[in-house]
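Enquirer: Based on what follows, work out the 3D shape:
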Amino acid sequence: MTQRANVQQIDEYQLEGAYTDLNRLVGLHRFSGDLRLTKHHPGAAAQAGEWKTRFRGRGIDFEEVRLYQPGDDIRSIDWRVTARSQKTHTRVYREEKERPVILAADMRSPMFFGSQNCFKSVLAAALTSCLAWCSLANRDRVGGLVFGDYSHRDIRPRRSKHNVLELIRQLDAYSHLLTSPCPPRMEQPRSLSDLLETLVRICKPGTAVFIASDFHDFDESCRKRLYQLARHVEVTLFLIVDPLEEKLPARGQFWITNGVRRQRLSDSSSHGWVLSQRIEKLEQACGPLGVCLHRFSTGDHLLSGMHRLYGRRNSPMSSNQPRES
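Expert: Prediction:
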């Protein structure tokens, strides 16, 4: 049964800290009833899900009447239109069916940073968990890809609560593997291009793919991988940022630390410029491919942002959106 949260629960849910809290990630299921990744009504087929597939067949939703084409099912011929026009026409339907959903979370070391509320890795894990619960509530098959510096965990799509919980456990485990500074290793850490290449390999046509990352190493190789991926699947990117990346305080000298070493920053203008360049590069890559790009900040309220994108009408979120801090 889909659960709905009350206004107080929504308003009080705030991410915090450098590491994920497993219970809080699991607790996001309370809000799945207030969020919906699609706007379609469920189908009546055996594998009824919330996504409208691009694959056409005898389904529940009539789409159009068009000229008969070789290979069309003769049972779908519209005899009235055929008699009136003296040309064979067929009725085309769009079937609603389950759709696999792959949720990819970047849990590499550059995500282990934050200046407000929580680290970027915590926000990415919570966002991914929230999407997982919403997908399960939509009766779709949920899978995931949790990507670390030197390893990844691939969870194949299944329509089960167990699969969602396994994804959340992996998100929590990879979050707690992050340390600062990173222990030295001989091998080269994985890149964003490696993550996208893995998605190209494991995602079947028709899959909905959601990727949460700061995209700090998005380059030409990534753009090519994204093109390969978007040709066959529906891709949504979530850019995870921190307010300190967008704008440092007033000009001056500042000290930052990773818990071991300290470094002085003396110029605030260049840091915001780097982020704006990254966003511009992502937008230029996403636009021609029809890829959606959304930005989430550690300084924002997660559920408020999710509601703006996927909120149901007449939900507690609609009547009283959580405050942002």
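Enquirer: When you work out contacts or count neighbours from here on, use the C-alpha atoms and nothing else.
Expert: Fine.
Enquirer: did I read that right, Thr198 in a helix?
Expert: Yes. Applying DSSP: H, G, I helix; E, B strand; the rest coil, one finds Thr198 inside a helix.
Enquirer: ranges for the strands of this protein?
Expert: 51-67, 89-97, 100-106, 141-147, 152-158, 208-213, 234-241, 254-257, 262-265, 292-297 (DSSP state E).
Enquirer: Deepest-packed of the ones you listed, please.
Expert: Mean neighbour count, computed with mean count of other CA atoms under 10 Å, is highest for strand 100-106 among these, reaching a mean of 27.
Enquirer: Report the central residue of this protein.
Expert: Phe210 (2.9 Å; CA atoms, centre = their mean).
Enquirer: And it, how far from Glu246?
Expert: 23 Å (CA to CA, to the nearest Å).
Enquirer: on that earlier part again, tabulate the strands of the chain in CSV, adding columns for distance to Arg185.
Expert: Shown next, in CSV, are the strands of the chain (distance: least, CA to CA, whole Å):
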stretch, distance to Arg185
strand 51-67, 43
strand 89-97, 45
strand 100-106, 19
strand 141-147, 17
strand 152-158, 16
strand 208-213, 23
strand 234-241, 26
strand 254-257, 22
strand 262-265, 22
strand 292-297, 31
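Enquirer: what's the closest of those strands to Ser318?
Expert: Closest to Ser318 of those is strand 292-297 (CA to CA; 19.2 Å).
Enquirer: Show residues contacting the closest one.
Expert: 120, 235-243, 283, 286, 302, 305 (CA atoms under 8 Å, 6 or more residues apart in numbering).
Enquirer: List just the nearest of these to Lys97.
Expert: Val235 (18.5 Å).
Enquirer: and this one, so I can compare the two:
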Amino acid sequence: MSAALPSLEADGVTQVALSELLALRARVGRMTLPTQVSRASRAGQQSSRLYGRGMDYAESRVYQRGDDVRRLDWRLTARSGKLHTKLFQEEREGRLLILLDTHASMRFGTRTRFKSVQAARAAAWAAWAAVKGAERVGLMGFGTRDELLAPRAGARGALAVCGALAAWGNRSADADEEPLSAALQRAMRTVHGASRVLLITDGACCDETARRALVELSRRARLGVLAVVDPLEVAPTPEGDYPVEHGGVRAQLHIHGERQRHWLPGMLGAGHARLAALCRATGVACRTVGTTGDPFDAVAALLGARSGR
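Expert: Next up is the predicted model:
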């Protein structure tokens, strides 16, 4: 098998398992996404609702000869005493663009799975939920993967995203760094027509200049941020001795006392703390998910998804 292709034998712990991403389709079930309002600028600076393909109600006016009687606005007619007709405009198809952090910091995990694997699971679920809601879905990698998958409709769109997630997550890559501000600026050049943007990151790439880009992107589309964290980054470290290895050198890390117990998460979780503070300051919706549980509730909250009957 080519090295460029995802491995079907991936363990789903340190490597992204394509089979698991494909199986997530069943988890979507009757999940649906709510009506969206486009924030993209266009003539007249008016928003249009995004349901998928079809027609969207615009306004009502007094009935004119030749109007389709099936489109009479009976409520307004009853209130005014004059026949009124509903006018419709063509709806635009909703689009979800997933921004996936592929920095080396994502390939880390002390419990259950790597952050990169959890991020891929969250992205795949979002993709399946989007196509379930008749939205196109696309994927943009940043960090070690400067790649873009243009939004596509239907199951083909979600399948393409799943394939890219597995391929990106299981290939070695150069450790190039891309600050969050640069990634968001690049996303704004490709976000045209997207009604939603889901950013998935651990926050380690969050830089001081990301605030302006985050605000601007949130003006163009409904933006949600999913912060993926390892338990070691957010909770005090239990006392004890921990074997560590870096660059082939092994050592013992001794954690004793309250100060040391809070030192490690303070250092490892600094990026997540910056990201959370930035989202609070800018009013951008943010949810945090660990590596040990399911990301589905957090993603559903960010997408506004709901279960059907």
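Enquirer: To which residue of structure 2 is the residue nearest to the centre of structure 1 aligned?
Expert: Aligned by TM-score structural alignment, Phe210 of structure 1 pairs with Leu198 of structure 2.
Enquirer: Map Ala129 of structure 2 onto structure 1.
Expert: In structure 1, Ala129 of structure 2 lands on Cys134 (TM-score structural alignment).
Enquirer: contacting residues for that match?
Expert: Counting by CA under 8 Å, 6+ apart, the residues that Cys134 of structure 1 touches are 29, 32-33, 35-37.
Enquirer: Greatest separation within those residues: which pair is it?
Expert: Longest span within these, CA to CA: His29 and Leu37, 14.2 Å.
Enquirer: that older thread, now do the residue nearest to the centre of structure 1 against Cys292 of structure 1, distance only.
Expert: In terms of CA to CA, Phe210 of structure 1 sits 9 Å off from Cys292 of structure 1.
Enquirer: Need the residues touching each of these two.
Expert: 235-237.
Enquirer: coming back round to it: so for His29 and Leu37 of structure 1, which residue has more residues nearby?
Expert: Neighbours were tallied for His29 of structure 1 and for Leu37 using other CA atoms under 10 Å; the higher tally belongs to His29 (21 against 18).
Enquirer: What residue in structure 2 is paired with the more buried one?
Expert: Looks like His29 of structure 1 aligns to Arg25 there (TM-score structural alignment).
Enquirer: any chance you could map the helices in the stretch 1-150 of structure 2?
Expert: 18-23, 25-28, 74-80, 115-132 (DSSP state H, counting those that start in this stretch).
Enquirer: Indicate which one of these is closest to Glu59 of structure 2.
Expert: helix 74-80 (10.9 Å).
Enquirer: Tell me the gap between that closest one and the middle of its chain.
Expert: Relative to its chain's centre, helix 74-80 of structure 2 lies at 43 Å (CA atoms, centre = their mean, to the nearest Å).
Enquirer: now do stretch 214-230 of structure 1
Expert: 15 Å.
Enquirer: list the buried ones in that stretch?
Expert: Under the neighbour-count criterion of 16 or more other CA atoms under 10 Å, stretch 214-230 of structure 1 has 214-216, 218, 222-223, 225-230 buried.
Enquirer: Show the contacting residues for Lys247 of structure 1.
Expert: 268-269, 271-272.
Enquirer: repeat that with 10 Å
Expert: By CA atoms under 10 Å, 6 or more residues apart in numbering, the contact set of Lys247 of structure 1 is 268-273, 275.
Enquirer: mapped onto structure 2, which of those residues hold?
Expert: Retained in structure 2 (both residues aligned by TM-score structural alignment, their matches' CA atoms under 10 Å) from the contacts of Lys247 of structure 1: 268-269, 271-273.
Enquirer: which of the residues you listed count as buried?
Expert: 268, 272.
Enquirer: Turn the kept ones among the contacts of Lys247 of structure 1 into CSV, including distance to Ser76 of structure 1.
Expert: Shown next, in CSV, are the kept ones among the contacts of Lys247 of structure 1 (distance: CA to CA, whole Å):
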residue, distance to Ser76 of structure 1
Ser268, 65
Ser269, 63
His271, 60
Gly272, 58
Trp273, 57
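Enquirer: Which of the kept ones among the contacts of Lys247 of structure 1 fall in helices?
Expert: Among those, the ones falling in helices (DSSP state H) are 269, 271-273.
Enquirer: Let's have the residues you listed in CSV, adding distance to Gln188 of structure 1.
Expert: Output for those, formatted as CSV (distance: CA to CA, whole Å):
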residue, distance to Gln188 of structure 1
Ser269, 31
His271, 26
Gly272, 28
Trp273, 28
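Enquirer: Just give me the closest of those to Ile256 of structure 1.
Expert: Taking those together and measuring to Ile256 of structure 1 by CA to CA, the closest member is His271, at 13.6 Å.
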